[in-house]
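Coordinates for the following, if possible.
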Amino acid sequence: MNITIRNFQFDDLPALVAVINRAAEADREETTTIGDLRARLERPYFYPEQNCFVAALPDGEIVGYTTAEIHPSAGLGWGTGCVDPAHRRQNIGRTLIETADMRHLELTKITPDMALSVSRICRDTNESARILYESTGYAICRANWFMHIDFENTFDETQLPDGFGLRAFDRERDARMVWAISGEIFQDSPGFAQPPFEVWENFMFPEGHDDALWLIAVDHQLDDETVAGICLSKPKHNKPNTGWVEPLGVRLAYRKRGLGSALLQRSFYVMHKQGYTAAELSVDAENTSDAVALYQRAGMQADCCYLSYQKVLHGTVQD
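Predicted structure coming up:
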């Protein structure tokens, strides 16, 4: 079949959303909307008309797409994409991934001592994507549980452990501080790379953002200003009545005091009070900080598992 791989144009949005949603229904992945996809493509530093590619039939019908996203200073890349179920097993997915891999190499300022790896994610039940990734040189590097809780009961206004209090979040005053602390908390997490502030800000403040869902725990015993932990929530992009918790973290000096558990429980209380009916989050299945058990004790259950695949395009990636 004669397939053309070309750069994305914004006129492609309706057709591309239709392809994504047909693939999502077949693969039990998450669907999207024109508004959500536009917001993702228009985020800072992405430049979709250069870094998003579509596969088109001779009559112009779009049957697949991929992206090439990069954090050049960290040597990390990401890619998303899919192929319309009616047009699979025709090497369209392979060609799209090869195109994205080449674009990743072009985008990265390669130096002899810097490695470049690219990650792609799919649900563990998505056999089509798994076969495609493995056939193009990608290998599983980690698994993440998506955990869920329905707010069937009311929640108490959980108090933080002794010595800690909450400070109201003010975007103008606190946004850069929270960005920096988030990077500090998760700097040793597998696959983590701190994004530029503008990219983080675009992702963390979607339409409908509510400052009340951002919990900032401070050290009362020190000065009421030093941040000890954060629990940041927002409406999930495709489930407006579900809160998405990301990130939840406690700074190293304040761990093992029950602060993380209290922040999570308090976030459920706040979300329920604001009218949300459920909450979700993602956690590394091999997390060594007892996070999975913490979420289970809070009443959350594993809903599904997503696999991260990685391919090294240049150099050697350290474990």
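
CA atoms for contacts and neighbours, from now on please.
Fine.

burial count for the spatially closest residue to Phe146 that is not a sequence neighbour?
Distance criterion Cα to Cα, 6 or more residues apart in numbering; nearest residue to Phe146, sequence neighbours excluded, is Ser282 at 4.5 Å. The number of residues packed near Ser282 is 20, by other Cα atoms under 10 Å.

With the one 4 residues further on instead?
Number of residues near Glu286 (other Cα under 10 Å) recorded here: 13.

Surely it is in a helix?
No - counting by DSSP: H, G, I helix; E, B strand; the rest coil, Glu286 falls outside a helix, being coil.

related to what we said a few turns ago, the strand or helix carrying the residue nearest to Phe146 - contacts with which helices or strands?
Here Ser282, judged by DSSP states H and E, is contained in strand 278-284. Applying 3 or more Cα pairs under 8 Å, 6 or more residues apart in numbering; DSSP states H and E, one finds that strand 278-284 contacts strand 139-150, strand 239-250.

which helices and strands sit right next to whichever helix or strand comes after that strand?
Downstream of strand 278-284, the first helix or strand assigned by DSSP H and E is helix 291-297. Helix 291-297 sits against no helix or strand, with contacts defined as 3+ Cα pairs under 8 Å, 6+ apart.

what does helix 291-297 contact?
Helix 291-297 has contacts (Cα atoms under 8 Å, 6 or more residues apart in numbering) with 147, 261, 283, 285, 301.

Stretch 182-200 now?
With contact meaning Cα under 8 Å, 6+ apart, stretch 182-200 is reached by 43-45, 71, 74, 76, 176, 179, 230, 247, 249-252.

buried stuff in the top strand by length along the chain?
As assigned by DSSP state E, the longest strand anywhere in the chain is strand 301-314. Neighbour-count burial for strand 301-314 flags 301-302, 305-314 (criterion: 16 or more other Cα atoms under 10 Å).

follow-up on the earlier one: how far does the strand holding Ser282 sit from the chain's center?
How far strand 278-284 lies from its chain's middle: 11 Å, per Cα atoms, centre = their mean, to the nearest Å.

Quick one: residues in contact with it.
142-151, 241-246, 268, 272, 291-292.

again, but for stretch 145-154
For stretch 145-154, contacts defined as Cα under 8 Å, 6+ apart pick out 268-269, 272, 276-285, 295, 299-306.

One more sequence to fold, the one below, so I can look at both together:
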Amino acid sequence: MLQIRPCTEADIPALLNLIDAANQVDQAGWYYTTADLAEALQKDQPIPPDQRIHLLYHGDQLAGYYRLDAEDTLEGVKVLCFGCVHPAFRRQGLGARLLEQAAHTAQAAAPRGAKILFQVPARRNVPGIYALCEKSGLQMARQFSVLKRDTRQPIPPCQTKLSAQLNAFDPAHDGADLLAAFDQCFPGHSYKPEILDKEWRKTRENLGYWWVARDPTGLLTGFCLAGVEKEAEEEPIGLIDYLGVLPAARRQGLGRCLLYTAMHYLQMIGLPAIKLATEVDNLRALSLYYEAGFETWREARLYQKRL
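Just a heads-up that it's a prediction; the model follows:
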């Protein structure tokens, strides 16, 4: 008998065991701690806390789950859906059941009348995930290459001479300008002032670092956000999360200098590898990353539909 019910904090240990079992088979790299899942239940977002994580039971055994992470946007509510089915319960249609229920929960729990964009991040190495999304009526919106580089290989210095100056990000001084730069480089991003400050503090606590570049007039022309990420049982690796250069400052070597600055920093703090991602059709970025020694590691897609 199947039953889907909301997750409570008491369920988190069992949920972590489920995610670990799926990771061992899929090598998907999803990694959560008790604190991560507790925060998902507590943080401020449009979907009520008791509707954010649901568990699927097959009899008395935990067989799957889904988690909804929602945010308000100018176009309505964007809902990201994460989840998995325990390897022992696959090929029984439970993934489709979870995805259908997740979309229903998103629609029912979001503010009344809100336009909802339902999104599912999918990694190619998770068996059947692309086909499942497509059979469930979702369409591929974006496709990414995930690249990785071993830091034990020498990282050359950046030879480009810049007129811009790279500095550590200061929320009080740089926050508004960084958000404006995000608007130009990553339209539709999720950062808001309070989220930006919180993410910066969390990144610094985990030895990450953010840089901003300003030209001689003081205009913020580029930025790079680098952090530390732990994947399943593997040791932590470096993550270059966002790297952006404003259109007027491109083709001057600023992106290369930001990239190499982040790479040297992540190598200096002892991380064995660095990863980053970009869309598969961003050939200029891919060329830069390959030149810097990165190699294609994984493929990922973002599926979505309007509810």
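
Any idea what the TM-score comes out to?
For these two chains in superposition, a TM-score of 0.87 is obtained (TM-score structural alignment, normalised by the length of the second structure); 300 aligned residues with a Cα RMSD of 2.5 Å.

Counterpart of the residue nearest to Phe146 of the first structure over in the second structure?
Under the alignment (TM-score structural alignment), Ser282 of the first structure pairs with Ala277 in the second structure.

Helices of the stretch 151-300 of the first structure, residue ranges please.
Listed in chain order, the helices of the stretch 151-300 of the first structure (DSSP state H, counting those that start in this stretch) span residues 171-186, 197-204, 259-273, 291-297.

Make a markdown table from these and add mean neighbour count and distance to Glu98 of the first structure to it.
A markdown table is the format used below for those (neighbours: other Cα atoms under 10 Å; distance: least, Cα to Cα, whole Å):
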| stretch | mean neighbour count | distance to Glu98 of the first structure |
| --- | --- | --- |
| helix 171-186 | 15 | 31 |
| helix 197-204 | 15 | 26 |
| helix 259-273 | 22 | 41 |
| helix 291-297 | 16 | 36 |
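
Would you mind giving these as JSON lines with distance to Gly163 of the first structure added?
Output for those, formatted as JSON lines (distance: least, Cα to Cα, whole Å):
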{"stretch": "helix 171-186", "distance to Gly163 of the first structure": "20"}
{"stretch": "helix 197-204", "distance to Gly163 of the first structure": "28"}
{"stretch": "helix 259-273", "distance to Gly163 of the first structure": "10"}
{"stretch": "helix 291-297", "distance to Gly163 of the first structure": "21"}
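
Of those, give the one that comes closest to Gly35 of the first structure.
Closest to Gly35 of the first structure of those is helix 197-204 (Cα to Cα; 14.1 Å).

Ser308 of the first structure contacts Val118, correct?
No - with contacts counted by Cα atoms under 8 Å, Ser308 of the first structure stays clear of Val118, the gap being 10.0 Å.

returning to what we had before: of the contacts of helix 291-297 of the first structure, closest to Gly165 of the first structure?
For these, the nearest to Gly165 of the first structure is Ser261 (14.1 Å; Cα to Cα).

quick one: contacts for that closest one?
By Cα under 8 Å, 6+ apart, the neighbours of Ser261 of the first structure are 294-295, 298.

redo that, cut-off 10 Å
158, 160-161, 248-249, 267, 291, 294-295, 297-298 (Cα atoms under 10 Å, 6 or more residues apart in numbering).

which one of those residues is nearest Arg6 of the first structure?
Scanning the contacts of Ser261 of the first structure for proximity to Arg6 of the first structure, where the rule is Cα to Cα, the winner is Leu248, at 39.5 Å.

Could you report the neighbour count for that closest one?
Neighbours of Leu248 of the first structure using other Cα under 10 Å come to 21.

Could you check what's spatially nearest to the equivalent of it over in the second structure, not counting adjacent residues?
When the second structure is aligned by TM-score structural alignment, Leu248 of the first structure is paired with Leu243. Spatial nearest neighbour of Leu243 of the second structure, chain neighbours left out: Cys224 (4.3 Å); criterion: Cα to Cα, 6+ apart.

Quickly note the distance from the one you found to Leu239 of the second structure.
Using Cα to Cα, to the nearest Å, we find Cys224 of the second structure at a distance of 11 Å from Leu239 of the second structure.

ok, now Tyr31 of the second structure?
Between Tyr31 of the second structure and Leu239 of the second structure the computed distance is 14 Å (Cα to Cα).

the more surrounded of these two?
Neighbours per residue (other Cα under 10 Å) separate Tyr31 of the second structure from Leu239, with Leu239 holding more: 23 against 16.

so what's that one up against?
Neighbours of Leu239 of the second structure in contact, by Cα under 10 Å, 6+ apart: 148, 208, 225-230, 262-263, 266, 271, 273-277.

quick one: which helix or strand includes Asp36 of the first structure?
Here Asp36 of the first structure sits within helix 34-41, counting by DSSP H and E.

Show the secondary-structure elements that the next helix or strand after that helix is packed against.
For helix 34-41 of the first structure, the succeeding helix or strand toward the C-terminus, using DSSP H and E, is helix 48-51. Counting contacts by 3 or more Cα pairs under 10 Å, 6 or more residues apart in numbering; DSSP states H and E, helix 48-51 of the first structure is packed against strand 4-7, helix 34-41, strand 62-67, strand 69-71, helix 92-107.

what residues are up against the residue lying closest to Lys230 of the second structure once chain neighbours are set aside?
Once flanking residues are discounted, Lys230 of the second structure sits nearest to Pro236: 4.2 Å by Cα to Cα, 6+ apart. By Cα under 10 Å, 6+ apart, the contact list for Pro236 of the second structure reads 228-230, 270-274.

again, 7 Å this time
Counting by Cα atoms under 7 Å, 6 or more residues apart in numbering, Pro236 of the second structure touches 228-230, 271.

Can you tell me which of these is nearest Tyr57 of the second structure?
Nearest to Tyr57 of the second structure out of the contacts of Pro236 of the second structure is Lys230 (Cα to Cα; 28.1 Å).
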